[in-house]
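Engineer: sharing a sequence plus its predicted fold:
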Amino acid sequence: MNRYWANYHSHNYYCDGVESPEAQVQAAVQQGVSTFGFSSHCPLPFLNGWSMKQDRLNEYLSETGALKEKYKGTIELYVGMEVDYIPGVCGPADFADQLDYTIGSIHYLGTNWNGDPWEIDGATEGFMKGLVEVHGGGIEEVLRQYYAHFRQMVQQDPPDVVGHLDKIKIHNIQGSLYDEESDWYKAEIDQTLDAIAEAGCTVEVNTRGVYKKKLDMYPSLSILKKMRLRDIPIMINSDSHAPGEITLAFADTAEQLRQIGYETVRVLLQNEWKDVPFDKDGLSLDK
């Protein structure tokens, strides 16, 4: 049985990625990807520097849909979006009926010092300004809100895939803000994973922290071990923003997942979610 890869978290020039969707497809084929998903950032009702603009949504859906037909027989393509969950503002259900799948992520948490949405996965400078000026430096309060939003999302507006679960750790440089081994933090993780398991969502293992931030994957290995005990399904995604990033850090990540007991990953194949075996060389797909 041949080995292939899959990636369902990718960004192109419709949002903050570079190059076209077709350039992504061609690179995916070259990198041994058998099933691939487009997932540009969804339009938001306020200005930011990285989301798709509302007036480009139909063009995005049309272009990626046409590529599905053009490359049929070469690679399976699926049209998704990474949808921000912002209570009362935006969520996966707002776009799901136009897509093959949704990735639900949290990039904003409350408001910043100007009363605008507070971006919590951008530059650390902006994160720290909000943390100090709005929350008085109370990182525990912020993290409790962050994981509460994930729980609310999977319970009230569940996506197909939960995006980069603990990405907020990018600001926790050398453990300067909080200890991931503290009892309160582990309790938040446990409660959140219980909610995800009950909702039946897949959680992505996102490799962008490895190849871009020189950190580790999202979520961390300690969280993935807890997920394995709960039988929470996973997929390996790269969160690529350029065609050359589509399969970065996949082999090492797959090896680590095997070591903690995962034997299958979830893929969208022949328009169905399936769990397939994998190892460091790729996914075992019956082609």
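Structural biologist: All right, it came through fine. Just so you know, these numbers come straight off a predicted model, no measurement behind them.
Engineer: for the rest of this, base every contact and every neighbour count on C-alpha atoms.
Structural biologist: Noted.
Engineer: nearest spatial neighbour of Ser240, skipping sequence neighbours?
Structural biologist: Among residues not flanking Ser240 along the chain, Ser10 sits closest, at 4.6 Å (CA to CA, 6 or more residues apart in numbering).
Engineer: ok, that neighbour touching Gly244?
Structural biologist: No. Between Ser10 and Gly244 there is no contact under CA atoms under 8 Å: 11.0 Å.
Engineer: which one of these two is surrounded by more residues?
Structural biologist: Counted by other CA atoms under 10 Å, Ser10 and Gly244 do not tie: Ser10 has more neighbours, with 26 against 14.
Engineer: can you give me the helices in the stretch 151-287 of the chain?
Structural biologist: For the stretch 151-287 of the chain, the helices defined by DSSP state H, counting those that start in this stretch cover 183-199, 208-211, 221-229, 250-259.
Engineer: and of those helices, who's closest to Gln156?
Structural biologist: Nearest to Gln156, of all the helices of the stretch 151-287 of the chain, is helix 183-199, at 9.3 Å by CA to CA.
Engineer: by how many degrees do the closest one and helix 221-229 diverge?
Structural biologist: Orientation of helix 183-199 against helix 221-229 (axes from the mean of the first three to the mean of the last three CA atoms, to 10 degrees) gives an angle of 40 degrees.
Engineer: pasting the second one now:
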Amino acid sequence: MKRRATYHTHTTWCDGRSSAEDMILSALEAGFTDIGFSAHAAWSFSSEWHLDITAYEGYAGEIRRLAEQYRTRITVRLGFESDYIPGITAPDRSLYERWNPDFIIGSVHYVPAPAESGSFVPWCVDAPTAEVRRGLEACFGGDGKRAIQAYFAQVRKMAETCDFDIIGHLDLPKKRNGELRFFDETADWYREEIAKTAASIAASGKIVELNTGGIARGVIETVYPSKDICRALSRYNIPMTVNSDAHRSQDIAYAYPLAYEYAKEAGCTELMYLDDSGWTGYPLE
């Protein structure tokens, strides 16, 4: 059976622009066999782009209703993309078990400032360019190397200590690096961070997504993570899946051929899909 899916999908329940049903209809048009919804979550906090704490029941209820409505045409899964901010919120099933999610994506969008910086506002790596620059200066004195090392240390801690399924957009800080040039992806120290992070993820048993969302939004031309990182992951036989991180229904399958190319070039021979019995590898065709 040929599988095609995305488990990283945002709707009007958080910061997406399309309804859940419109996403399903687009997935069907694209020939998908599965779609997973992953509202931004940071229980027990809300923000302008996270699921409101009063909306969890409504969100989960709608996804379950749509799963039943479309069950003969496509498999619909309920999930969350949960932030990891140490001491504040975590992508851990213990926090979300009351909604019985099928899966959880763990992501790092915010990196707390070092105590000596005097900043109480974390660095948001997924913000507009000017905000990323201001946060980099306020939290890390403009030191890109230190900021990136802190980011990957946080990813490793998340992988090692939290109970979730998929690591989201592993090298997200590169989103604004094309404009700001605040770190060098070819530097030895960066490669060391990637090697340490790959080893940590392998030990945790987590899945890493190949995410095409940055391409769809026109901010980068490459998949998350980079080809070099994909090769590092493959050396550890880390399982992968392809996700669109779509916020609009028309982007549900954006740049999938490129993501498959990344996986193949890295030596990946199968992708992970969620069955009723758990995550299963299917051949990458």
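Structural biologist: Perfect, I can see it now. The structure presented is a predicted model; accordingly, all values stated were derived computationally and were not measured.
Engineer: hang on, the earlier thing: quick one: contacts for the residue nearest to Ser240 of structure 1?
Structural biologist: Gly17, Gly37, Phe38, Ser39, Ser40, Ser238, Asp239, Ser240, His241, Ile246 (CA atoms under 8 Å, 6 or more residues apart in numbering).
Engineer: ok, back up a step: most packed of the helices of the stretch 151-287 of structure 1?
Structural biologist: Sort the helices of the stretch 151-287 of structure 1 by mean neighbour count, taking mean count of other CA atoms under 10 Å, and helix 208-211 sits at the top with a mean of 20.
Engineer: where does that helix end up in structure 2?
Structural biologist: Counting by TM-score structural alignment, helix 208-211 of structure 1 falls onto residues 213-216 of structure 2.
Engineer: what does stretch 140-148 of structure 1 contact?
Structural biologist: Contacts for stretch 140-148 of structure 1 (CA under 8 Å, 6+ apart): Ile106, Leu109, Leu131, His135, Tyr178, Glu188, Ile189, Thr192.
Engineer: what do we get in structure 2 for the last one?
Structural biologist: The reference is to Thr192 of structure 1. Checking TM-score structural alignment: Thr192 of structure 1 goes with Thr197.
Engineer: identify the residues contacting the spatially closest residue to its match that is not a sequence neighbour.
Structural biologist: Leaving aside its chain neighbours, Thr197 of structure 2 sits nearest to Arg156 (5.8 Å; criterion: CA to CA, 6+ apart). Residues counted as contacts of Arg156 of structure 2 (CA under 8 Å, 6+ apart) are Thr197, Ser200, Ile201.
Engineer: circling back: now do the same contact list for the match of Thr192 of structure 1.
Structural biologist: Residues in contact with Thr197 of structure 2 (CA under 8 Å, 6+ apart) are Phe152, Ala153, Val155, Arg156.
Engineer: that's a strand at Arg77 of structure 2, yeah?
Structural biologist: Yes. Applying DSSP: H, G, I helix; E, B strand; the rest coil, one finds Arg77 of structure 2 inside a strand.
Engineer: that one: neighbour count?
Structural biologist: Residues near Arg77 of structure 2, counting by other CA under 10 Å, number 22.
Engineer: re the thing from before, which of the contacts of Thr197 of structure 2 tops the neighbour count?
Structural biologist: Neighbour counts for the contacts of Thr197 of structure 2 peak at Val155, which has 24 neighbours (criterion: other CA under 10 Å).
Engineer: so which residue is smack in the middle of structure 1?
Structural biologist: Centroid-nearest residue in structure 1: Gly163, 2.7 Å away (criterion: CA atoms, centre = their mean).
Engineer: trace it over to structure 2, please.
Structural biologist: Counting by TM-score structural alignment, the partner of Gly163 of structure 1 is Gly168.
Engineer: surely that match meets Val208?
Structural biologist: Yes. Using CA under 8 Å, Gly168 of structure 2 is in contact with Val208, at 6.8 Å.
Engineer: where do the strands sit along the stretch 1-150 of structure 2?
Structural biologist: 5-6, 34-41, 75-83, 103-107, 110-111, 123-124 (DSSP state E, counting those that start in this stretch).
Engineer: structure 1: matching residues for stretch 67-86 of structure 2?
Structural biologist: Taking TM-score structural alignment, stretch 67-86 of structure 2 hits residues 68-87 over in structure 1.
Engineer: contacts for the matching stretch next, please.
Structural biologist: The contact list for stretch 68-87 of structure 1, computed with CA under 8 Å, 6+ apart, reads 8-9, 29, 33-42, 61, 64-65, 67, 90-92, 95, 99-109, 149, 153, 163, 269-270.
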